[in-house]
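A.B. asks: quick check, what structure comes out for this input:
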Amino acid sequence: MLDDDRIPRDPPTPDVPTRLRRAGAGGVATVEKTLAVLEVVADRGGATAKEVSEVLGFPLPTTYRLLQVLVGCDYLVHLRARQRFELGYKLARLGVSLHRQVGVPVPVRQRISKLHETLGTASYFAVYRGSDVVVAHVADCATHPRITPLNFGFHEAGHATAFGKILLAAMSREDAAEYLDTHGTERLTSTTITDRDELEHHLAEVSRRGVAWEREEFVPTKACAAVAVHDASGAVMGAVAISTPDREVDRRRAAEVEHALRSAANEISRWLRTG
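C.D. replies: So this is what the prediction gives:
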């Protein structure tokens, strides 16, 4: 789970029907449909069967059947008096389990807070789970707020975020190409790098320098920078990052940010190696 429940959430996923069409028929499609129902109920803060049916385009009998499966497994509860379905208690157990897996040790949290105070920027610790970037801890304040939108995981913005660029730069050329084939290079702002050749050249520079920057590529008016964190084997397991108004980043400020990020990332890497 994210460290702070103040982080805003995105609206319901718009491409669920597209994903379902790709799933085809059979058991996989049934699982996809069941999970899509769960996502709609979660995104809407509860929903009636009719609302779920309309959002997903499922026949009402199919929707009822899938809802009852989720109720039977305790992933949803049926509030009969209100004819609504809401999230069940088993999801809380899953959340606790996920938090245990990506929980941030106190020394790491303290180091991210120190980075926030030193630079006067929102500061982040992200970990990589497969090909997903999970923002595990954020240190910010009213004067230096975090970027928004900021979800638990970034699925399709790796090419446009400093976190994601660190991950992509650490991959082999083949793995990076597969990642981009899967997730795409959507243009999020007017400065997002969407050309694959240009992005490949940019990632080579990230790999060479050991620091990733994005200037208004993910969110207008914001700049972000990140440096890799390594595990005991030397593999990239996450990143330390900051975000700040782009207008405040001149050459001198960029050098200050990079120095502070490298220092924080090195300290956290050492702590993770030794415990």
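A.B. asks: from here on, contacts and neighbour counts on C-alpha atoms
C.D. replies: Fine.
A.B. asks: for the closest residue to A241 other than its chain neighbours, what are its contacts?
C.D. replies: Among residues not flanking A241 along the chain, A226 sits closest, at 4.1 Å (CA to CA, 6 or more residues apart in numbering). Contacts for A226 (CA atoms under 8 Å, 6 or more residues apart in numbering) come out as 162-163, 166, 211-213, 239-242, 261.
A.B. asks: cool, and S172?
C.D. replies: Neighbours of S172 in contact, by CA under 8 Å, 6+ apart: none.
A.B. asks: show me where the stretch 1-150 of the chain has helices.
C.D. replies: 16-23, 27-43, 49-56, 60-72, 90-102, 106-119 (DSSP state H, counting those that start in this stretch).
A.B. asks: quick one: residues in contact with the first one.
C.D. replies: Defining contact as CA under 8 Å, 6+ apart, one finds that helix 16-23 is touched by 29, 32-33, 36, 56-57.
A.B. asks: let's see it at 10 Å
C.D. replies: 28-33, 35-37, 39-40, 55-58 (CA atoms under 10 Å, 6 or more residues apart in numbering).
A.B. asks: let's see this one next, to set against the first:
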Amino acid sequence: MQNSQQNSQWNAQRDPRRNPQRNSPNGPTLIVSVQRACRLLAALERRGGQATAKQLARDTQIPLPTTYHLLRTLLQEGMLLNAFGHYMQPPAAPELPTCVPASEKSAPEDWLERISRHLSATTYAALYRDGEVEVFARSRNTPEALTATPVLFGSAAHAHAAGQCLLARLTDAQRRDHFRRHPVFPLTPYTVPDTGTALRRLSEITPFQPVVEVQEFAMGYASAAVPISVGGAFAAISLCVPANRAHQLRSLTAQLNDRAEAALRAGSLRGDA
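C.D. replies: Here you go, the predicted structure:
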């Protein structure tokens, strides 16, 4: 009896239909979960880098509960981002030495980290490149509400100070093109409700002046951004504080602007971003 059970187990292990972790008795071991995760990533790529779990499950014919499980794993591993139910590919990190002192070019976050400690605020940097708003560096104390969905900065640039700062420097035609690709939608009760309102507001922002917002991007937070130019790219250095510190934004923004100008005057910024 024992030998019969052992033979049955051995046959099950060798049969790819009964043991899906093998593609053939003599072939390499293939983990089905890995295969399915790769299929999800490929499907996401085909959809332009953004899709819901239901869309990915339908495209790959993977059961929806399994799809959710795999997507959670990919999120934990940093291979995907989730913005309000839409799974996205993380933006490729640009070469970051363009907005930090020369001695810190190998670790741009260190520069932001020092500013963060000085201001007791989250700090991060964004740029407008290839028609998209990207966060490319941030301090380590960035709150969960922001770090959980960093790519949301691209699709909701109308809501946060860094995005508004960058979009204000575009032409009206460029802004309209951006909103065709990233329609305006409210994230909080304080967010502009539609494209027309967003366009009017952006047209009123002086392109080279700091921008502030309170609870437009995330409830409980306020942010400010100062614009800088790096070669031919528009960039912004931004800070974020709890909303109960919104009354400090003017002072904090002035200090942030002084730090950014000091880096520019130091001549340590390159124009090859």
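A.B. asks: tm score of chain vs chain?
C.D. replies: Between these two chains, after superposing, the TM-score reads 0.59 (TM-score structural alignment, normalised by the length of the second structure); 197 aligned residues with a CA RMSD of 3.7 Å.
A.B. asks: rewinding a little: make sure the residue nearest to A241 of the first structure is indeed in a helix.
C.D. replies: No - according to DSSP: H, G, I helix; E, B strand; the rest coil, A226 of the first structure belongs to no helix; its state is strand.
A.B. asks: need the longest helix for the first structure.
C.D. replies: helix 251-274 (DSSP state H).
A.B. asks: from the chain's centroid, how far away is that helix?
C.D. replies: 22 Å (CA atoms, centre = their mean, to the nearest Å).
A.B. asks: what's it packed up against?
C.D. replies: helix 106-119, strand 122-129, strand 212-215, strand 222-230, strand 236-245 (3 or more CA pairs under 10 Å, 6 or more residues apart in numbering; DSSP states H and E).
A.B. asks: okay, the angle between that helix and strand 122-129?
C.D. replies: Computed by axes from the mean of the first three to the mean of the last three CA atoms, to 10 degrees, the angle separating helix 251-274 of the first structure from strand 122-129 equals 50 degrees.
A.B. asks: mind listing what's buried in helix 251-274 of the first structure?
C.D. replies: 257-258, 260-269, 272 (16 or more other CA atoms under 10 Å).
A.B. asks: can you check stretch 188-201 of the second structure too?
C.D. replies: By neighbour count on 16+ other CA under 10 Å, the buried set for stretch 188-201 of the second structure is 191-192, 195, 198-199.
A.B. asks: what sits up against it?
C.D. replies: 156, 158-160, 164, 167-168, 172, 175-176, 179-180, 182-187, 203, 213-219.
A.B. asks: how far is it from where the chain is centred?
C.D. replies: With CA atoms, centre = their mean as the basis, stretch 188-201 of the second structure stands 21 Å off its chain's centre.
A.B. asks: before we move on, the earlier item: tabulate the buried residues of helix 251-274 of the first structure in CSV, adding columns for distance to D140 of the first structure.
C.D. replies: CSV is the format used below for the buried residues of helix 251-274 of the first structure (distance: CA to CA, whole Å):
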residue, distance to D140 of the first structure
V257, 16
E258, 18
A260, 16
L261, 16
R262, 19
S263, 19
A264, 16
A265, 18
N266, 21
E267, 20
I268, 19
S269, 22
L272, 23
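A.B. asks: I'd like to know which of the residues you listed is nearest to R247 of the first structure.
C.D. replies: R247 of the first structure has its nearest neighbour among the buried residues of helix 251-274 of the first structure in V257, at 14.1 Å by CA to CA.
A.B. asks: roughly how far apart are the equivalent of that closest one over in the second structure and C240 of the second structure?
C.D. replies: Aligned counterpart of V257 of the first structure in the second structure: L252 (TM-score structural alignment). Separation of L252 of the second structure from C240 of the second structure (CA to CA, to the nearest Å): 10 Å.
A.B. asks: likewise L119 of the second structure?
C.D. replies: 10 Å.
A.B. asks: again, but for E134 of the second structure
C.D. replies: Distance from E134 of the second structure to C240 of the second structure, by CA to CA: 16 Å.
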